[in-house]
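Chemist: predicted model follows, preceded by the sequence.
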Amino acid sequence: MDRTIIEAGLAEVLRTAWQAPELVLERVDEHRDRSAEAGQPWLEVKYGPSGRRAWHGVVPVTVTTRSTPGADPQRTKLAIKVNPVRGVGETLIPWIVERADIDLPRPYGSFRTTAEARATGEREVHLYELGQAVPALRAVLPPYLGRIDDPASGEHALVLGWVELDGLDASGAHLDWPPHRLEAAARAAACWHAALADHLEELSWAAPRPSTADRVADADLYAAVLEDAHRRFPEVVTDAVLRRRHALLDTLSSWHRAKDELVATLAHNDYNARNVGFAGPRPIALDWEIARIDTPTRDLVELLTFGLGPGFDPDLFHTVVEAARSTLHEQGVPIDAERWRDAVRAEIRAEALDRVGMQSLFETEFALPYFTRIQTTVERLLDLTD
């Protein structure tokens, strides 16, 4: 998005958010590390060509303002978040598939369960605006100051208060949290899950919930990605892993139904330490581009797959799983323990086939530091819940 458009709209956003109708915006200093973008050709694939005046992704800035023309200047750090109009399912993933010569049975965007990665440009705008009316959701978001629109490109810039976060690692190289943080993140998610349970009319902007029928229809996608991963990474996606996941595919229509029977809500859908950090004791979740309607187990199992690590203590798994269920109950969404257990079990299986499976597609291009970790962890989770 053109920086000129963002700067032109920023003063009005701040006047409204800070209730300072005479505010003067004197200067905007960006702290974007352009050198870090060198050698990353996928950035232009995801965001489009980017010149010196274009911003994309998260751009830290410091604004110098005066509340009135004669007041002392104030410097405030903000984050400007610009998402591409098209999602990675329309840009980055097809680019990887072609570049790595991954043999899919049909184009990636034609599968039902890839809707989460398509037409994502407005999701975070809707998410932050919804958060203003839902305290449990607002509690896990950085402060939302407003939005700036570019009608010509269809892009939106979110203006967010800057929050220093501990435990956040976008690279995925450092995913180990102490147990109390895993539990805190699970409880925070359960709070907004409860607040939005069955409020589907407020979530029409999110990607649709994948049903058992959707999963079965896309089984050939999961099988193709699995076979490709086995060929490329046999030391991780071993023969035993291959056999087990094919067995899951063969029985998908029976075990996935436990998810169909659970309440629907808003899922972040990428809820792990690459997108979640802590402001003191409070979890803060970023990057909601692939948010979708799903069951509360979706974010829980994603959190555990990335956060537990291959050598996890089974007692910790059970503690965090029960913490999520008990929080849902406390917030007015009781779920029977056996029904919850079956849904978590189904979610782990779906995680192994879809989310963890699809990470192997990214691994073909980006050498993910967490790739082996999550493949091994999800196998242990399958062992524990079989």
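Modeler: Perfect, I can see it now.

Chemist: every contact and neighbour count from this point should use C-alpha atoms.
Modeler: OK.

Chemist: tell me where the stretch 151-300 of the chain has strands.
Modeler: Counting by DSSP state E, counting those that start in this stretch, the segments of the stretch 151-300 of the chain that form strands are 155-161, 265-267, 276-279, 282-285, 292-294.

Chemist: could those be laid out in CSV, adding distance to Y128 and mean neighbour count?
Modeler: Putting the strands of the stretch 151-300 of the chain into CSV (distance: least, CA to CA, whole Å; neighbours: other CA atoms under 10 Å) gives the following:
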stretch, distance to Y128, mean neighbour count
strand 155-161, 9, 23
strand 265-267, 13, 27
strand 276-279, 16, 21
strand 282-285, 11, 23
strand 292-294, 14, 26
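
Chemist: in CSV, list those strands along with distance to V63.
Modeler: Below are those laid out as CSV (distance: least, CA to CA, whole Å):
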stretch, distance to V63
strand 155-161, 11
strand 265-267, 33
strand 276-279, 22
strand 282-285, 23
strand 292-294, 33
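
Chemist: of those, which approaches L353 most closely?
Modeler: strand 292-294 (16.4 Å; CA to CA).

Chemist: one more to weigh against that first structure:
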Amino acid sequence: MTDVIPGRGQYTEAARRQRLAWLRERSGTELESLETTGLNAQNLVGNVENFVGSVEVPVGLAGPLLFVGDAARGNVTAPLATTEGALVASASRGARALTQSGGVVTKVLAQRMTRAPAFEFPDIATAQRFTGWLHEQRGRLDEQVRLVSRHARLVDVDPYQIGRHLHVRFVFETADAAGQNMTTAATWQICRWLTDALAGEDGLRPRAMLLEGNLSGDKKVTAASLLSGRGTRVTAECRLRRDVVAAVLKTAPEAMVKSHVTTVLGAQQGGTTGYGVNAANIVAALFVATGQDVACVHESGVSIFSLEMDGDDLVATILLPNLVVGTVGGGTALPHQRDLLTTLGCAGAGGVRRFAEIVAGFALALDVSTMSAVVSGQFAEAHQRLGRARRVDFLQAGDLDAALLQPVLAQGLGDPGLHVARVKQAPQLVGDGISSELGALAERRKVTGLHPLTVTWTPGGGTPVTVDLVAKIKPRGEDIVAGIAKVLSLCGPEVHRAWSRWGPDAEFTDAHRRELSVYRRTESALTDLLPRCYGLLEDDEREAYVILMERLRDDGGPWAHNRIDAVLRAVARVHGHWLGHDQDLLADGWLHRVPEPAHLAKSRELWEALVRHAAADLPGLLDPRREGLLLGIIEEAEHWTQELYALPRTLIHNDLNPRNIAVQDGRVVAYDWELATVGLPQRDVVELLAFTLPPDATAADVDRFLTVHARAVAAVSPAAAALVAGCDWRRGYRLALREFLTTRLALYAAGHTQREFGFLPRLTRTAFRLWHLEQAQDGG
């Protein structure tokens, strides 16, 4: 039995069931309660890893409670997710007492989120000079924040110097988001700018920096947060009539105040931060019910509760100084949590102030009820009985309707009179691509992936036709790069730093534009290999990039020699058409940002970091021998890449593997061209063979396929034939194999430590087999 949880990073029902079976075997329990779940695994990217099932927490309704607050008004019923008996009943009783006395007054006082990087300087004086300089840069700091967030606003910069160490507390307003991620991104941008701005300033430059020096109080109870606030600072107050205290709470105002004084003294002796009864119970129950970050419960549950007499009435107040809540992002988008937020009138933008007031109001109701229970002796008896600078209208699956598709199809088919009559959507295809998953890690508010459609339209002056299509909705290349960064951030600081430095210039940038550009080409060598395209949508305002293509059904045949031959001959037409015209391709600009030739050698630290991490975490995949081999190739990259770029180059698919190929009625179709670039034609051969040949492939197999490919490229034109004859085709293959091993395979291997790629073990064995075959011929 393996000790590795299966299906890492896979968000499918099949992967969930695979993990469930693994857990059953490992634990020896049936786990019948996890057999079914109401959650869709595909919708949980960014919320949970290794998804195996869901745990039901009972949700009870507390209230109604009458609010007369700023944002919360009227009767509110609160859904409390809890397994603690008496909690809902006690909160309801307090709500009834407050409501009968005229309701609870609530007000949000401030909303703040903090991040506090720490800087180390050579000496005290430098730290002090830096502090003065930082105060002078306030306007530029605001500019940096606006670069990464349209919601975050920097409201304070508070430095704390201890010797040569300087902690800087950046304070932000974050609108309707709780803001931890938003402020982290904004602070990181500021720190990057500081590093660049002071690169040549020896008298000011920090010697070292930590993004968080532990001063912000993130997920911790601190006196600083109590005083200055972190999250939403919200207060609630009510005036309880004596008759209501007696009738509902079963005690007297004087007894409540006397007990309050006694418990304050106890809290002081215990060193309690703040003072309260059990506001954290309401915070936790509402957090779980509405998808808040439950790790923030203890800091959010800090409170200052007060009771005093005013004439014959009892005045009760509560302050929650650190309520870390949001109504957008995180777990608030999950179906059950979203429904409950909606019932509170708090879902989405504009809801956070109302939600904070609701939490404070019910926290006050519970504290009043619990205190009265302690005073009257009911406490024990009751318990005995009872997670962009502008607004973007992101494309959603429901937008794939006749109104959206009609102009796309009319333009794509060259028929201005075309009329779309009906669009029927089928469920989104499972396993719609690694790039879509990576994009979703960075941006989950918009839909991506493969969406099957059955569309009926009438051509201008014609008869209706019905066609099965697929709408391929692409993530931005920038989102893919950010998604990879998110995965690699879990691989340790060396990998994360290297990707942060070199990743944005890698082959994934502008991938969305690149694929759309491929489908705009008219060369038959290329269009014959593509799925039929019915139209393209490129809308930067909505960040919507859609290809309407034919719905392909691969015949599922085995990857025998004749099938590999067919693919090689088909892609060879593309290779031969542009062979030797790489500069023209680049000059045309339709491939957008292609990494410069020297990028692979310059980014050596990235590939080395990926290999070292994968070897450390997956020794069965990359043993010391394989690790050493890859590191050796990378070390010599500056030399062999010069030879690689001197050989004839062409347009290549750059991701030519069975996931992106369909063979239908003898016709070879290659899709997913987002990584198309300029490179050696043998690069596509390497990838296809690494994915399709068995790990015991022979040199004769490789010879055969290289011959098939070279002849097919040469057959395209006399110019292509001359280029093929004039270079060492086998040497090009060996150089392309080096490139594949040290870049794509290294990236797959590092990613495999966080997101399981089922194909990778076999691919790795075959790829190294191909390498050893070349070494055996003394040509590597």
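Modeler: Sure thing, it's come through. Predicted model only: the values in this text are computed from it and were never measured.

Chemist: of all the strands of the stretch 151-300 of structure 1, which lies closest to P210 of structure 1?
Modeler: Closest among those, using CA to CA: strand 292-294, at 7.2 Å.

Chemist: give the aligned range of the closest one in structure 2.
Modeler: Counting by TM-score structural alignment, strand 292-294 of structure 1 falls onto residues 677-679 of structure 2.

Chemist: T456 of structure 2 maps to what in structure 1?
Modeler: Checking TM-score structural alignment: T456 of structure 2 goes with T64.

Chemist: next, find the distance separating that match from V82 of structure 1.
Modeler: According to CA to CA, to the nearest Å, T64 of structure 1 stands 21 Å off from V82 of structure 1.

Chemist: which one's more surrounded, these two?
Modeler: Applying other CA atoms under 10 Å to T64 of structure 1 and V82 shows that V82 carries more neighbours, namely 25 against 16.

Chemist: counterpart of that one in structure 2?
Modeler: Per TM-score structural alignment, V82 of structure 1 is aligned with I473.

Chemist: surely its match touches V447?
Modeler: Yes: because the distance of 7.2 Å satisfies CA atoms under 8 Å, I473 of structure 2 is recorded as touching V447.

Chemist: pick out the residue nearest the middle of structure 1.
Modeler: Central residue of structure 1 (CA atoms, centre = their mean): D270, 3.0 Å from the mean position.

Chemist: contacting residues for the equivalent of that residue over in structure 2?
Modeler: Taking TM-score structural alignment, the alignment pairs D270 of structure 1 with D655 from structure 2. Applying CA atoms under 8 Å, 6 or more residues apart in numbering, we find D655 of structure 2 in contact with 672-673, 675-676, 684, 687.

Chemist: so which of those wins on neighbours?
Modeler: Of those, with other CA under 10 Å as the count, D684 tops at 25 neighbours.

Chemist: could you measure from that one over to K258 of structure 2?
Modeler: From D684 of structure 2 to K258 of structure 2 the distance is 81 Å (CA to CA).

Chemist: same question for D617 of structure 2.
Modeler: 61 Å.

Chemist: can you check L760 of structure 2 too?
Modeler: Separation of L760 of structure 2 from K258 of structure 2 (CA to CA): 69 Å.

Chemist: and if you look at D510 of structure 2?
Modeler: D510 of structure 2 is 68 Å from K258 of structure 2, by CA to CA.

Chemist: more neighbours: the two, which one.
Modeler: When D510 of structure 2 and K258 are compared for neighbours, D510 comes out ahead with 24 against 13, by other CA under 10 Å.

Chemist: mind telling me what the more buried one corresponds to in structure 1?
Modeler: Aligning on TM-score structural alignment places D510 of structure 2 opposite A119 in structure 1.

Chemist: please consider this matter closed, and thank you.
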